[in-house]
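Undergrad: Have a look; sequence and predicted model below, questions after that.
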Amino acid sequence: MAPERLASGWLGIPASPHPRHEDAGKNLDRVLQAGIGRFTGGISPAAIWMAYVDWIIHLHLSPAKQEELLLDAWNKLGRWNEYGWDLARHAGQAHDTGVRPLPQDKRFIDPTWQQWPFNVAYQGFLMTQQWWHRATTDISGVSRHHEDVVTFGARQLLDMLSPSNFPITNPVVLHETIRSGGLNFWRGAVNAINDWKEEITGKPSEQPYKVGETLAVTPGNVVFRNRLIELIQYTPTTPTVHAVPVLFIPAWIMKYYILDLSPHNSLVRYLVGKGYTVFMISWKNPHANDRDFSMNDYRELGVMAAVNAICSITGAPRVSAVGYCLGGTLLSIAAATMARDGDQRLANMTLFASQVDFKEPGELSLFIDESQVALLESIMWEKGYLDSKQMAGAFHILRSNDLIWSRRLNQYLLGRTETVNDLMAWNTDTTRMPYRMHTEYLRDLFLENKLAEGRYEVSGQPIALTDIRVPIFSVGTLTDHVAPWRSAYKIHLLTDTDVTFLLTSGGHNAGVVSPPGHPNRRYQVGTSAHHAPYIDPEIWHANTPSNEDSWWPEWENWMAARSGDLVMPPRMGKALCDAPGTYVLQS
């Protein structure tokens, strides 16, 4: 008797569950996991638990490491005591014998931290940080991912206990309290209540920046619309323009107008003023009924629909394409597909802070493993999308010192009013991720790295980035926590074409929004021909000359050499409405 029939007849149960029952079981699992996700803020407790178990077991199996940590703790305690006695002997004036904060750590930069007893307090904190970093790293047998998770978690817990976070141990707060007679705490309470009201009501306070009034005001029209995008064509401002039009593909994780902020910060306005015909994709902000939008929908209804519309409107045979962040990843997929299928309408491509290899995606990988993705899938399955607060929360945790504790210090303890700029206003205008697309993105790109390894399929066939033959301009930003510049630099390894790589100061957003005249900006740039030998990113970084000021003119010169002759501006497409359109206003 067949095993299936034996199981069915002898045990009285079907050998395999009915598909409908199986789906019902999976749905029950998803409901449970989504509930856990709501309670934990979208963080998988299983992922955290596995990381800490891996760490603690291997630490217990490493007596030499334990001895090393005990000796280090004893030495640090001795150094701390010596530091304190040294201060006492020199009337509170510390010599250069303490631990220096990391360059990006601005918590103890105020001179008042050098006064006793605050210098003793922050030195003890920095030594404790050093010890915990040693305790959570370089333990034989611990997986790299689990090591990163435990190290990150320890750092987050320590940052909560930093002496800068408490009035009694922060000299800046104490001095402000004395100076203002305690009014800083009153003002801080008002700020906290206003933030609480915004969180409860979901309505942000009035800001001086509004889309269509002070932001995204470069003149233009929506000339094409489908169920996923609006395509904006900007009005020319020069008597002649380059023959090749430019298409911007922003990430749908953000509103497009980061590229068209206030007029003085607008890359779109800058490019239009240099004689380019500029088009912009504005993505729809998906709701629950858009749950089944796929990555391929974003390619077809987004990039390809825009290219078709631009060629039809302008009569141009080719288009320059610019992808930002996830938009650059999508552009790379589209470009490889076009190359595979013999579509030659792409003249060149530019990637702003974009990755095509996700093996080393930076600290975002802390939230990406099988357990974490499964939990996110359940949350998205229940809602039909990944909520914008979920995304914002992850980014805030990654930069907790800047976005959580520093803000808490300034607004709640010092009672200062936050000065909002256009980039900050854009940052609060968040978007959602549809269930199917974000699942495919996390699994196919982050977890399995299919695009870089030639296993990503479009229309049932794999695509290869090495098929791309058009010149590439890739921009990395020095302090990027979303798309680390060394990861973006891998475009050299994965394509077989001329690559110009530019590394600019700043982070993922502020590094890109870098108009001419912006203070304290610098960049490095170099071009690698497709037949040239590979240069390691560290060697490139060390040997490439640095330039002051904005990188925009450098990129525009590169574009000008590849955008054809100057011609009369093409006709504007039929206007469906004025820019910035309707999709960008969706909440």
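TA: Noted; the coordinates are in hand.
Undergrad: make it CA atoms for all contacts and neighbour counts henceforth
TA: Will do.
Undergrad: Mind jotting down where the helices sit in the stretch 301-450 of the chain?
TA: Assigned by DSSP state H, counting those that start in this stretch, the stretch 301-450 of the chain shows helices spanning 305-314, 326-341, 370-383, 388-398, 400, 406-408, 422-427, 435-440.
Undergrad: quick one: which of those helices is nearest Thr466?
TA: helix 326-341 (7.7 Å; CA to CA).
Undergrad: which residues touch the closest one?
TA: Helix 326-341 is contacted from outside by 249-253, 298-299, 303-304, 321-323, 344, 346, 350-356, 451, 458, 463-469, using CA atoms under 8 Å, 6 or more residues apart in numbering.
Undergrad: Of the helices of the stretch 301-450 of the chain, which stretch is the most buried?
TA: Each of the helices of the stretch 301-450 of the chain was scored by mean neighbour count; the highest is helix 326-341, a mean of 23, by mean count of other CA atoms under 10 Å.
Undergrad: before we move on, back to that, just the buried ones from the contacts of helix 326-341?
TA: Buried positions within the contacts of helix 326-341, assessed by neighbour count (16 or more other CA atoms under 10 Å), are 249-253, 298-299, 303-304, 321-323, 346, 350-356, 451, 463-469.
Undergrad: Does the residue nearest the centre of the chain lie in a helix or a strand, and which?
TA: Centroid check for the chain by CA atoms, centre = their mean gives Val482 as the closest residue, at 3.2 Å. Using DSSP states H and E, Val482 sits within no helix or strand.
Undergrad: repeat for Val222
TA: Val222 belongs to strand 220-225, assigned by DSSP H and E.
Undergrad: could you say what helices and strands that strand packs with?
TA: strand 229-234, strand 577-578 (3 or more CA pairs under 8 Å, 6 or more residues apart in numbering; DSSP states H and E).
Undergrad: And those: which comes nearest Ser294?
TA: The minimum distance between Ser294 and the helices and strands packed on strand 220-225 falls on strand 229-234, with 13.8 Å, by CA to CA.
Undergrad: What is the subsequent helix or strand relative to that closest one?
TA: Next along from strand 229-234, by DSSP H and E: strand 241-242.
Undergrad: burial count for Ala561?
TA: If you count neighbours by other CA atoms under 10 Å, Ala561 ends up with 10.
Undergrad: so Trp551 touches Ser514, yeah?
TA: Yes: under the contact definition of CA atoms under 8 Å, Trp551 touches Ser514, with a separation of 7.1 Å.
Undergrad: And these two? Which one has more around it.
TA: With neighbours defined as other CA under 10 Å, Trp551 and Ser514 compare such that Trp551 has more, 25 against 22.
Undergrad: structure B:
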Amino acid sequence: MSSQTPDKGAAGGFAEMTDKLLKAGKLLSNIRDQDVDVGATPKKLVMRRDKVELFRYEPLAEQRVKTPVLLAYGLIGRYTMADLQEDRSLVRSLLSQGLDLWLVDWGQPNRTERWLTIDDYVDDYIHAAVERVCRETGHDRITLLGICEGGVFTTCYAALHPDKVKGLVLTITPIDFHADRDDPDTHHGFLNLWTRSLDSADIDRLVDTYGGLPGEFMSSVFSLMTPMRSLTKYNIDLIEVIDDKAKLMNFLRMEKWLADRPAHPGEAAKQWLEDLYQENRLVNGTFTLSGRKVDLRVISAPTLNVFALDDHIIPPTCSKALGPLIGTKDYTEIPLPGGHVGLFVSSKSQGRLSKGIAEWLAARD
């Protein structure tokens, strides 16, 4: 009898897997690309400048924070990470708490944006967006909400245009690009270490060849940072959820966001990698935009700094470094559990991030 038990177990497991795959096949056959919708929260186009677009989100609740909030994501990836799906969306959560939320969307840069610099993104595109938001709402100052590289852009803007910024909210934003050396977690800072190891001439050759940092190149870099996760997500993670439509859609939306990685404009990429990652100019006071030094001490707006405690891409130490450097005395930190992306899309973090931001803004409105 005992010799037959494994055979019965194997047969049962095979039948269970067959049923699961049949159900999965029916699910997948009915899913179209338009069903895997990311960034679907309703919004209205207000302004277009080159490929950059300014949107205003439609309200989902009575407005409780009067000062408009402009969201800026980075150039490495798309803003849709903050609006992945209805139940995992920082955008929807903030709208539900009564914010007047706006978005600057960088579009899909390619070789035609080869010569754009961070100067252009901060002093032209963000500035034009801020001016338009002020004109549309009747406010003379607004709040900036920056995510990752977008947080660096908004920090620079707040330092160069303090009269236009009422509040500054940063999430997973690097400030001191060398602070990972003091991070107690050894798995934090691999991206910083790798970038510092690059030869500047090789960075220049890469950008000159492609006209920027190809999105596929950056995707491979991030995949190599978590190699086992990258290798197993299709033959383990996907199999586990393939017969559950809700979980499968979660998986597909995340994959769609990961695949939608535009090229990073060339000259801006050189500044990002060489001036900031390698030379750490934002902290040592030598980073200049449009001929003006970016002095963090000039930032006078109340500032909220949110970072993820297990962020292996932007280590917490790199974000926390802002505190002693900033000019305002109204400075607040919110450390949250989770990783770089998990802070926005994890079911565990839903509500905590948006509630912390909304309450902080309401107290200063």
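TA: Sure thing, it's come through. As the structure is a prediction and not an experimental result, all values here were calculated from the model.
Undergrad: tm score of chain vs chain?
TA: Once the chains are laid over each other, their TM-score by TM-score structural alignment, normalised by the length of the second structure reads 0.82; 334 aligned residues with a CA RMSD of 2.9 Å.
Undergrad: would you turn the helices of the stretch 301-450 of the first structure into JSON lines with distance to Asn265 of the first structure?
TA: Output for the helices of the stretch 301-450 of the first structure, formatted as JSON lines (distance: least, CA to CA, whole Å):
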{"stretch": "helix 305-314", "distance to Asn265 of the first structure": "25"}
{"stretch": "helix 326-341", "distance to Asn265 of the first structure": "20"}
{"stretch": "helix 370-383", "distance to Asn265 of the first structure": "35"}
{"stretch": "helix 388-398", "distance to Asn265 of the first structure": "23"}
{"stretch": "helix 400", "distance to Asn265 of the first structure": "26"}
{"stretch": "helix 406-408", "distance to Asn265 of the first structure": "24"}
{"stretch": "helix 422-427", "distance to Asn265 of the first structure": "9"}
{"stretch": "helix 435-440", "distance to Asn265 of the first structure": "30"}
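Undergrad: of those, which approaches His175 of the first structure most closely?
TA: The closest of the helices of the stretch 301-450 of the first structure to His175 of the first structure is helix 406-408. By CA to CA, the value is 17.1 Å.
Undergrad: What about the equivalent of Gly460 of the first structure over in the second structure, how many residues nearby?
TA: Structural alignment (TM-score structural alignment) places Gly460 of the first structure against Gly291 in the second structure. Look at Gly291 of the second structure: counted by other CA under 10 Å, it has 8 neighbours.
Undergrad: measure Gly291 of the second structure to Gly74 of the second structure for me?
TA: As defined by CA to CA, to the nearest Å, Gly291 of the second structure lies at a distance of 22 Å from Gly74 of the second structure.
Undergrad: do Pro335 of the second structure as well
TA: Going from Pro335 of the second structure to Gly74 of the second structure by CA to CA gives 21 Å.
Undergrad: Also Leu213 of the second structure?
TA: Distance from Leu213 of the second structure to Gly74 of the second structure, counting by CA to CA: 14 Å.
Undergrad: Same check on Leu248 of the second structure?
TA: Leu248 of the second structure is 27 Å from Gly74 of the second structure, by CA to CA.
Undergrad: And for Leu198 of the second structure?
TA: Distance check for Leu198 of the second structure against Gly74 of the second structure: by CA to CA, it reads 22 Å.
Undergrad: With Ala10 of the second structure instead?
TA: Distance, Ala10 of the second structure to Gly74 of the second structure, by CA to CA: 49 Å.
Undergrad: give me the stretch of the second structure that the top helix by length along the first structure matches.
TA: The residue-count maximum for a helix in the first structure (DSSP state H) belongs to helix 63-89. Counting by TM-score structural alignment, helix 63-89 of the first structure pairs with no residue of the second structure.
Undergrad: helices or strands up against that helix?
TA: The contact analysis (3+ CA pairs under 8 Å, 6+ apart) places helix 63-89 of the first structure against helix 45-60, helix 118-136.
Undergrad: buried residues in that helix?
TA: 65, 69, 72-73, 76, 79-80, 83-84, 86-87.
Undergrad: how far is it from where the chain is centred?
TA: Centroid separation between helix 63-89 of the first structure and its chain, computed with CA atoms, centre = their mean, to the nearest Å, is 38 Å.
Undergrad: do the same with stretch 167-180 of the second structure
TA: Taking CA atoms, centre = their mean, the mean C-alpha location of stretch 167-180 of the second structure is offset from the chain mean by 12 Å.
Undergrad: With stretch 339-359 of the second structure instead?
TA: Distance, stretch centre to chain centre, for stretch 339-359 of the second structure: 12 Å (CA atoms, centre = their mean).
Undergrad: What are the buried residues along it?
TA: Buried residues in stretch 339-359 of the second structure, defined by neighbour count with 16+ other CA under 10 Å: 339-340, 342-345, 349-351, 353-354, 357-358.
Undergrad: Could you export those residues as JSON lines, including secondary structure?
TA: Shown next, in JSON lines, are these (DSSP: H, G, I helix; E, B strand; the rest coil):
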{"residue": "Gly339", "secondary structure": "coil"}
{"residue": "His340", "secondary structure": "coil"}
{"residue": "Gly342", "secondary structure": "helix"}
{"residue": "Leu343", "secondary structure": "helix"}
{"residue": "Phe344", "secondary structure": "helix"}
{"residue": "Val345", "secondary structure": "helix"}
{"residue": "Ser349", "secondary structure": "coil"}
{"residue": "Gln350", "secondary structure": "coil"}
{"residue": "Gly351", "secondary structure": "coil"}
{"residue": "Leu353", "secondary structure": "helix"}
{"residue": "Ser354", "secondary structure": "helix"}
{"residue": "Ile357", "secondary structure": "helix"}
{"residue": "Ala358", "secondary structure": "helix"}
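Undergrad: Looking at those residues, spot the one nearest Asp33 of the second structure.
TA: Distances from Asp33 of the second structure to those, taken by CA to CA, are shortest for Val345, at 20.2 Å.
Undergrad: you'd agree that closest one is up against Ser89?
TA: Yes: in terms of CA under 8 Å, Val345 of the second structure counts as a neighbour of Ser89; the distance is 6.9 Å.
Undergrad: so what sits against both of these two?
TA: 81-82.
Undergrad: Could I get the full set of strands for the second structure?
TA: 43-49, 52-57, 65-72, 83-85, 88-89, 99-105, 142-147, 165-171, 212-213, 264-265, 288-289, 292-293, 303-308, 331-336 (DSSP state E).
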